[in-house]
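Student: Fold the following, please.
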Amino acid sequence: MTVETSIAPEALKQHLVACLGDHLLSAEVKLGEVTLTVSPAHYLAAMQQLRDAAGCRFEQLIDLCGMDYSTYRDGLWEGQRFGVVVHLLSVSLNQRVRVQVFCADDDFPVVASVNSLWSSANWYEREAFDLYGIVFEGHNDLRRILTDYGFIGHPFRKDFPLSGHVEMRYDTERRRVIYEPVTIEPREITPRIIREDNYGGLH
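Tutor: Purely as a prediction, here's the structure:
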């Protein structure tokens, strides 16, 4: 297989804008990489275009993760709370792109699964479901992958308590793992800062 020389990010952005059309909400170049934002209604169709269309040919999904924007920009974020960010790579054209999609409903975040397009999305989507509670519609095996079967909640959500909801331990009398309410008292620790009198030249 011949690997082509990658095109400049701005030229790639213009090509992807023309290719995806109405599926796109925005496209920009950040830190030398193209970032596309697609609408949740057209997410699956846009991703198929990125995989199959000439000049795109993103054969590999190399990363997918969930996002919780509820505290983004110190709470000044006005968009949807949950999103999914995907990184795609075209080996044949030597180019990559970042795609983000926001879930339409904050209370029940859902986006289409792209597992049928890239099998590598399987465990990534399960991880985003487990940690953020994002449901990937069409995924054929959407279940927790990192937390235990009896786990309550989604630990990467910004409102999830640092100590969790339950704790588990092995009970020697019952000879099994049991779950109990958390006994840790939540508290905030403010570090004490001690500086010399003339620190930084300040008087």
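
Student: hey, let's count contacts and neighbours off CA atoms from now on
Tutor: Noted.

Student: so residue 58 touches residue 50, yeah?
Tutor: Yes. Taking CA atoms under 8 Å as the definition, residue 58 is a contact partner of residue 50 at 5.9 Å.

Student: Tell me, how many residues neighbour residue 75?
Tutor: 9 (other CA atoms under 10 Å).

Student: Second chain to compare with the first, below:
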Amino acid sequence: MTRLETLHQNLLATLGESAALKLALGELTLEVPAKKWVDVCTILRDTDSLGFDTCIDLCGIDYSGWGAPTLVAEPGLHPQRFAVVVHLLSVRHNWRLRVRAYVHDDEFPVIATLVHVWPSVNWYEREAFDLFGIVFEGHPDLRRILTDYGFIGYPFRKDFPLSGNVEMRYDTEQQRVIYQPVTIEPRQITPRIVREEGYGAGR
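Tutor: Below is the predicted model of the structure:
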């Protein structure tokens, strides 16, 4: 039995045969309901046969338009627009696991913090809050971590405008940094050589 098969069996033995496990690209993904997020993650950490003592990453995901050219999610692919994913490592057993929870509410998605399970997720959760607007309930210091204090919106959401909503500049008359609506005109992002009329004609 391979290490991956052993992990799969241990997960089923611990969480029950109904555990939502998926195998893709040589990795296991466990899907859990958002309301059981902390409970299941605590079990994954504390059960000897699993031993996921380290959270190596946490991120948000916006599934808007997944596999489609529009921002409307295709039915059946993902039940919610937003999800939170953690990547876990068991140093003792030398195996990894991806755990995903879909977060309800497109405007203000909320899920419980995992800071008390793995303290290392502190800044990861702040990043997911900053970039996706996912609120981690119970987080001890949920502030923006990458964008500026006056930043408006969540730049990793797929409906966020490419030029942003607000620009920041230093005003020499007021001698301070000020914020104002974006005044950048939309740029043509198609390469010039492709835009030129007749490109490729006769070749």
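
Student: Who has more neighbours out of residue 58 and residue 50 of the first structure?
Tutor: Between residue 58 of the first structure and residue 50, counted using other CA under 10 Å, the more crowded position is residue 58 (26 against 23).

Student: Break down the first structure into its helices, ranges please.
Tutor: Secondary structure of the first structure, counting by DSSP state H: helices at 9-20, 43-52, 121-132.

Student: now the last one, how far from the centre of its chain.
Tutor: Think helix 121-132 of the first structure. Between the centre of helix 121-132 of the first structure and the centre of its chain there are 9 Å (CA atoms, centre = their mean, to the nearest Å).

Student: distance from that helix to the second structure after superposition?
Tutor: Taking mean CA distance after the TM-score superposition for the first structure, the mean distance separating helix 121-132 of the first structure from the aligned residues in the second structure is 0.2 Å.

Student: Show me what that helix is in contact with.
Tutor: 61, 63-68, 113-115, 134-136, 139, 142-147, 154-157 (CA atoms under 8 Å, 6 or more residues apart in numbering).

Student: hmm, which of those residues are the buried ones?
Tutor: When burial is judged by neighbour count using 16 or more other CA atoms under 10 Å, the buried members of the contacts of helix 121-132 of the first structure are 61, 64-68, 113-115, 134-136, 139, 142, 144-145, 154-157.

Student: Just the ones of the residues you listed in strands?
Tutor: Using DSSP state E, 61, 64-68, 135-136 are the members of these that sit in strands.

Student: Spatially nearest residue to the residue nearest in space to the middle of the second structure, not counting backbone neighbours?
Tutor: Residue closest to the average C-alpha location in the second structure (CA atoms, centre = their mean): residue 60, at 1.3 Å. Residue nearest to residue 60 of the second structure in three dimensions, not counting chain neighbours: residue 84, with 4.6 Å by CA to CA, 6 or more residues apart in numbering.
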